[in-house]
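Colleague: Structure for the following, please:
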Amino acid sequence: MKRFNFSLQKVLDFREFEKKQAEAELGKAVAEETKIQSTLDMIAEAHASNVRTADSMKDLSGMLAAQNYFRLLNQQKEEAMMSLAQAKVLTEEKRDAMREAMKNCKALENLRDKRKDAWKKENYKAEENEIDDIVTSKWN
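Modeller: Okay, here's the model as predicted:
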């Protein structure tokens, strides 16, 4: 019995490679988004701790320094929010690319599976015919 040979195997291999690349790119985009989110969390924590220390300050210079620090934190927060928005857009693009790569790969895998099933049925029929011929030749 001859071995199953899928004629589009090289295309399927290439599509699987593209899928792995898309997974890696999506992972990088999600990591960048997570990094920006952690930066925002650190800014929020710094803001909260500065509020606690500013409430206990009595001198004017300390209050002015705290106010300037609040402005800096707000500026950093705005920049991080813009970066986060861009990262979310990029992540969504990478997710779409990943879905497309998975869809292309799945279509070829389904085609391969259908052809393999047809090949198995054909070989099973050929084997049955061969066995029938052997049995029939023994009786004759």
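Colleague: From now on I want contacts and neighbour counts done on CA atoms only, so please keep to that.
Modeller: Fine.
Colleague: and the longest helix out of those in the chain, what other elements does it pack with?
Modeller: Determined from DSSP state H, the single longest helix within the chain is helix 60-139. Applying 3 or more Cα pairs under 8 Å, 6 or more residues apart in numbering; DSSP states H and E, we find helix 60-139 packed against helix 9-55.
Colleague: what's the helix it packs on packed up against?
Modeller: helix 60-139.
Colleague: Just want the angle from the helix it packs on to helix 9-55.
Modeller: For helix 60-139 against helix 9-55, the angle by axes from the mean of the first three to the mean of the last three Cα atoms, to 10 degrees is 160 degrees.
Colleague: where's helix 60-139 relative to the chain centroid, distance-wise?
Modeller: On the basis of Cα atoms, centre = their mean, to the nearest Å, helix 60-139 is displaced by 6 Å from the centre of the chain it belongs to.
Colleague: Same question for stretch 130-140.
Modeller: Centroid separation for stretch 130-140 versus its chain: 57 Å, with Cα atoms, centre = their mean.
Colleague: To compare against the first, here's the next sequence to fold:
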Amino acid sequence: MARFHYAYQKVVDLKSSEKTQAEWLLSAALGKLRSEELTLQNLYEERAEWCQRLQEASSTAVPLSEILVMQQYVDHVDTCIMRKLTDIKKAQREVDDRRNFLSDKMKDEKVWQKSKERALDRFRAVVQSKEQNELDELATVRFIVPAP
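Modeller: Now for the predicted structure:
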């Protein structure tokens, strides 16, 4: 029996490889987003801790200069939180872009896989037709040539 050979197999392989690369890119973007979110969570925890310290310092006999330093640090953490929120938005946009890119690559791969499947179906139909013709010819020869 003849073997199936798809003329565009390298294109199918390329599309599959592109999809895999797109999956890796999405995975990296998701990792970066998670990292940014974790950093933001740490900043919120640090801010809460320093606000608590500031609250305690204001109710006890702590020099005003020390309270001002604490407040400046809380303000600095607030600024870091604002920057981190911007970073998270950027990372989220990157994740969305990577998802769309992966979606496009998956569609491309699916189109080429379907094309390959249709070519394989046509190949099988041709092979089956040839086999049927050979069987019909064999039956005809047996009918024409009587058994001894």
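Colleague: burial measure for the residue lying closest to Glu37 of structure 2 once chain neighbours are set aside, as a count.
Modeller: The shortest distance from Glu37 of structure 2 to any non-neighbouring residue, by Cα to Cα, 6 or more residues apart in numbering, is to Ile88 (6.7 Å). For Ile88 of structure 2, the count of nearby residues is 20 (other Cα atoms under 10 Å).
Colleague: Please report how far the equivalent of Ile88 of structure 2 over in structure 1 lies from Asp132 of structure 1.
Modeller: In structure 1, Ile88 of structure 2 lines up with Leu84, judged by TM-score structural alignment. Separation of Leu84 of structure 1 from Asp132 of structure 1 (Cα to Cα, to the nearest Å) stands at 70 Å.
Colleague: quick one on the thing from earlier: hmm, the residue nearest to Glu37 of structure 2 is touching Ser35, no?
Modeller: No. Contact criterion Cα atoms under 8 Å: Ile88 of structure 2 and Ser35 do not qualify, at 9.2 Å.
Colleague: Can you give me the distance of Ser58 of structure 2 to Glu46 of structure 2?
Modeller: Distance of Ser58 of structure 2 to Glu46 of structure 2, computed by Cα to Cα: 18 Å.
Colleague: what does Arg124 of structure 2 give?
Modeller: On the measure of Cα to Cα, Arg124 of structure 2 and Glu46 of structure 2 end up 67 Å apart.
Colleague: Repeat that for Val74 of structure 2.
Modeller: Relative to Glu46 of structure 2, Val74 of structure 2 is positioned 9 Å away (Cα to Cα).
Colleague: what's the answer for Tyr73 of structure 2, then?
Modeller: Tyr73 of structure 2 is 10 Å from Glu46 of structure 2, where distance means Cα to Cα.
Colleague: The most centrally placed residue in structure 2 - nearest residue in space that isn't next to it in sequence?
Modeller: Computing the C-alpha centroid of structure 2 and ranking residues by Cα atoms, centre = their mean puts Glu23 first, at 3.3 Å. Leaving aside its chain neighbours, Glu23 of structure 2 sits nearest to Leu102 (6.3 Å; criterion: Cα to Cα, 6+ apart).
Colleague: Next, the contact list for that neighbour, please.
Modeller: Neighbouring residues of Leu102 of structure 2 by Cα atoms under 8 Å, 6 or more residues apart in numbering: 19, 22-23, 26.
Colleague: if you set the cut-off to 10 Å instead, what comes out?
Modeller: Residues in contact with Leu102 of structure 2 (Cα atoms under 10 Å, 6 or more residues apart in numbering) are 18-26, 96, 108.
Colleague: Could I get the residues you listed in JSON lines, plus columns for distance to Arg53 of structure 2?
Modeller: Shown next, in JSON lines, are the contacts of Leu102 of structure 2 (distance: Cα to Cα, whole Å):
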{"residue": "Glu18", "distance to Arg53 of structure 2": "53"}
{"residue": "Lys19", "distance to Arg53 of structure 2": "51"}
{"residue": "Thr20", "distance to Arg53 of structure 2": "50"}
{"residue": "Gln21", "distance to Arg53 of structure 2": "48"}
{"residue": "Ala22", "distance to Arg53 of structure 2": "47"}
{"residue": "Glu23", "distance to Arg53 of structure 2": "45"}
{"residue": "Trp24", "distance to Arg53 of structure 2": "43"}
{"residue": "Leu25", "distance to Arg53 of structure 2": "42"}
{"residue": "Leu26", "distance to Arg53 of structure 2": "41"}
{"residue": "Asp96", "distance to Arg53 of structure 2": "39"}
{"residue": "Asp108", "distance to Arg53 of structure 2": "57"}
